[in-house]
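**Student:** model this:
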Amino acid sequence: MKLELINEPLIEFGNDFLCDDPKMGITIGGFFSLSNQSHRSEIHYSVIGTKGNTELFIDWINNLKSPIESKSEIVINDTLSISDGEIKSFFDDEDNFHEILNENIQNKKLNPDFPGFNKESIFKSEFLNNTSNNISIKNSDIDEIIESKQKKLEKIDLICSIFEGAFVNLAENCINKPDICFIIIPEKIFDKLGSVPFGKQHINFRRKLKSLLISKNFEIPTQFILESTITGNKRQLQDMSMIAWNFVVAQYYKTKNCIPWALTDIDKDSCYIGISFHKILNSENNVLRSSVAQAFNRQGNGLVFIGKQFEWDQAKTKVSSPHLRYDYAKDLVQEILENYILINNHTPSRVVIHKTTDFWNVSDSELFCEAEGFKDGIKNKLGDHTEIDLVTIKSSDFKLLRSVGKYPVPRGLLCKMDESWGVLYSTGYIPYYETYPGVYIPQPLDIKIFEGESTLRNVCREILSLTKMNFNNCSYYDGLPITLRFAKKVGEIIQYLPDGSIPPNKYFYYM
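**Tutor:** Now for the predicted structure:
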């Protein structure tokens, strides 16, 4: 085993400023979109909620106009793992602009003051609300459903219908189409119906509601806000500066074509595709699967593609991790590249596929020879000259401990097992912060190059770069590359889609 430390990747902001820390980069250079003419100086929003919650939210978001002093150190939530091709998470990330706080320590590098979101600050943008676009829902209607004797699943359907109707009302009658719609979820809904048992699994209220709104194809991104966020009743929400940083970055990205920051250390002609799997909600069996593919470029422009359902029966295959048939893999990657080229107006010369299970070729299975399917699909679309890297990314049980010091090994440490296999610490000690901003002992990633010309060092360097592209917050890093980070959430959302609906392929709709 050979140890190697990969330098922290730099990201690019406005005015060509390069930095490794998103908050410092924005504070000095501003959003990347300021440099490529995609910046929006006004973000118009609407609100769906009870009259009381709507008023509270407008007051809450108006407070973000002013500077906010930081008070506590935040801890990055990196509690993610990969098992049998599925992304596992210990926490729900719908409201991901919250961070876990440690109130006993203050670190201004880790949690800097928030400069205020307005046109005069470094953000050069502001939130605006046309009250005519706000849609009210009645508290009495919600109470009547919650207090009724109907089954919980029926209650979820009825409450979802209320919000769905309000969203349709907004889309069909809005004065001017908003850039984003904030939906305030009363705490009593989340407490009573947030997750309801269904066979061996659970119905997630927010995932189901998100799928219903996405299926309308109104091209209005949504952000769910828990009532406790704006009332301040959650203990971990005491530090408004970090909430503000995370919130404005996420909403700015959801405003079409706006880019908070971009990668600078990776190939601009490369298309990065992540492929993972999720179980289909089914009360009778546990064998249906679907693939979730996400494609990104260096600016974080993301596309989502949902593969057809397929059966993966471990009792028959003797393997728990799913694999794809040749035609399935070929058709999926061709669809991805066709849309990627259309939307980005750019044809990549290199395609990198990150997959959460091992790649099978014809020597492993003549039926599930997915590797050949991916390669043939790429070459059909882009030509034989295209560079292709097939990379497996899994969680690793490998542990490397330091003999001295109170912190774990540094982020970016690569334990090279051989030329194509290594263990990468995507989380760990951050020299810039002079601390480890995580909750648990860092769990590294197992990286294997199944096929490709790229070196292990370069593949891991790109993976490390892609962990900095989670625009759902303003964190220094994430535990997984963005190609795989939200696969679990997307997979859960799409399984609730009404039959026959065609979901949008823009990544920000699923955030």
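**Student:** drop to CA atoms for contacts and neighbour counts, all remaining ones
**Tutor:** OK.
**Student:** How about the lengthiest helix in the chain, which residues are buried there?
**Tutor:** Ordering each helix of the chain by length in residues (DSSP state H) puts helix 152-173 first. Buried residues in helix 152-173, counted by 16 or more other CA atoms under 10 Å: 152, 155-156, 158-160, 163-164, 166-167, 170-171.
**Student:** now what about the helix or strand following it, what contacts it?
**Tutor:** Later in the chain than helix 152-173, the nearest helix or strand by DSSP states H and E is strand 180-185. Contact with strand 180-185 is made by 43-50, 53-54, 220-227, 251, 254-255, as judged by CA atoms under 8 Å, 6 or more residues apart in numbering.
**Student:** this one next, for a side-by-side:
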Amino acid sequence: MKVKVLAEPSLEFGKGTHICPRVGIERLGVYDKKDEFRKSELRLGIVGRGEGVDKLDVWLEKCRGGILPKESKLANLFKGFGGFTDSHGFHSKLLSSPAYTRSLQKSSLNKIRSINSREDRVNAAVELFYDQIRFLTENRAVDVIICVIPDDLFESITKNTSRNSEDNDQIEVYMEHNFRRMIKAKTMHLGVPLQLVIENTIDDTKAPLGQQDDATKAWNFSTALYYKGNRTVPWRLVENTYKPRSCYVGIGFYKSRDGETISTSLAQVFDEFGHGVILRGSPVALDKTDRRPYMSKEQAFELLSNALSEYDKALMQMPARVVIHKSSQFRGCEIEGFNKALDSKSIRSRDYVSITESDIRLFGENNYPPKRGTLLQLSESEGLLYTRGFVDFYKTYPGMYIPSPLRIIAHENDSSLEELCEELLGLTKMNWNNTQLDGRLPITIECAKKVGEIMKYVDENEKPQVSYSFYM
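**Tutor:** Sure, this is the predicted structure:
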């Protein structure tokens, strides 16, 4: 048993490397600026009521011009936003226009709020937005569509007002996500990613207590828009030239809407650039003892074979090494299926890594929790890794609750546990929905969770989009 603090992984940008996404973009420019065919303008479609559209116009103008940092001694944590401009940083423009805007009628919104059943209100809201989103995708050349959700509509689809409904005990967060999941699933076939915004989050006069400061919101909002609109990457992990070309696959599970079946949520295939391909698996069985889902040998073989085929189509070559991240323990039959798939493609190097929660906690040297990157190695194949914790660059722990480590178990591993944890720590920084450098889960597992939430609403006969931009 030994403890070691792993170094914070560096990211590569347009003109160099840095550990922080915000500093890297601001000083060095987005990574894909090197691509001469990248978009230097993002055309935004907008759907919302008149007042919401006006608020979004003001917010977009603030993002274009830049936002001063929040007053704080923690300058690296609360960094000002330098603006979304073509002269530095994102090296791109945000274009919006009344011709690319679709307004929601107050009468339609009032009609939805008067519906008694929450489920019916959510369905009606999805249809209302879908009609306008479809118009924009079919009649305007838009890169991303921003949906501005009115505050009162948001309240009506996240709270139950029916006295006879059976979902009184459902928590609001779950219900809130239903609308988000449903609208993203329903519009997926239209081929344009969505960005959902609630009115009060861009309204300084109504911003809820505890909300992020404006500069932080602008960083996250703008980076997500850039990734979704460009379909390229604002940063990438620094490539280790001494390692074989690796492919990272994240596998999770999700329940069907009726709760009757559980399926593999996806295989998210990433290369060093962070490019990914999303696939949907088949229904799986539950273990009779612990009721946990697992794949048969045949299902594991089929899922990984399909993932590798998609990788080959995208990059026109097979990886030299495959790393599989799974949100549960590996079963013997799953390992057999994965090995069969890799052997059939003559891929020799492989690492199977389960990433789960742990109840064990470590104590830091002071009043702060252990440093991010702290690895407690329990054996050659098992350890506890802190992906959230005290961050030297921030000079604080930037979280609200006591962080817990991830339990990492390596199966059939050709790499050492420390090497696998170093990779995993780097993959926590590849989520373009968040520009804070200390993500909790690697993008492989984070994406598995996000996609599973939405995939249950995608019709079985419909081919889901392969880009993460449609799920984040």
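**Student:** TM-score of the superposition?
**Tutor:** The TM-score (TM-score structural alignment, normalised by the length of structure 2) is 0.92; 458 aligned residues with a CA RMSD of 2.0 Å.
**Student:** circling back: rebuild the buried residues of helix 152-173 of structure 1 as a markdown table, extending it with distance to residue 357 of structure 1.
**Tutor:** Output for these, formatted as a markdown table (distance: CA to CA, whole Å):
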| residue | distance to residue 357 of structure 1 |
| --- | --- |
| 152 | 36 |
| 155 | 38 |
| 156 | 34 |
| 158 | 39 |
| 159 | 38 |
| 160 | 35 |
| 163 | 38 |
| 164 | 37 |
| 166 | 41 |
| 167 | 38 |
| 170 | 42 |
| 171 | 40 |
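**Student:** burial measure for residue 135 of structure 1, as a count.
**Tutor:** Residue 135 of structure 1: 21 surrounding residues under other CA atoms under 10 Å.
**Student:** With residue 379 of structure 2 instead?
**Tutor:** As a burial measure, residue 379 of structure 2 scores 11 neighbours (other CA under 10 Å).
**Student:** likewise residue 191 of structure 1?
**Tutor:** When neighbours are counted by other CA under 10 Å, residue 191 of structure 1 registers 9.
**Student:** Can you find the partner of it in structure 2?
**Tutor:** Aligned counterpart of residue 191 of structure 1 in structure 2: residue 155 (TM-score structural alignment).
**Student:** Likewise for residue 220 of structure 1?
**Tutor:** Using TM-score structural alignment, residue 220 of structure 1 sits opposite residue 192 in structure 2.
**Student:** Skipping its backbone neighbours, what lies nearest its match in space?
**Tutor:** Closest residue in space to residue 192 of structure 2, ignoring its immediate chain neighbours: residue 144 at 5.9 Å, by CA to CA, 6 or more residues apart in numbering.
**Student:** Would you mind stating the distance between the one you found and residue 407 of structure 2?
**Tutor:** For residue 144 of structure 2, the distance to residue 407 of structure 2 equals 37 Å [CA to CA, to the nearest Å].
**Student:** Repeat that for residue 170 of structure 2.
**Tutor:** To residue 407 of structure 2, residue 170 of structure 2 is 30 Å away according to CA to CA.
**Student:** who's more crowded, those two?
**Tutor:** Per other CA under 10 Å, whichever of residue 170 of structure 2 and residue 407 has more neighbours is residue 407, with 19 against 12.
**Student:** That one: what's it in contact with?
**Tutor:** 354-358, 382-385.
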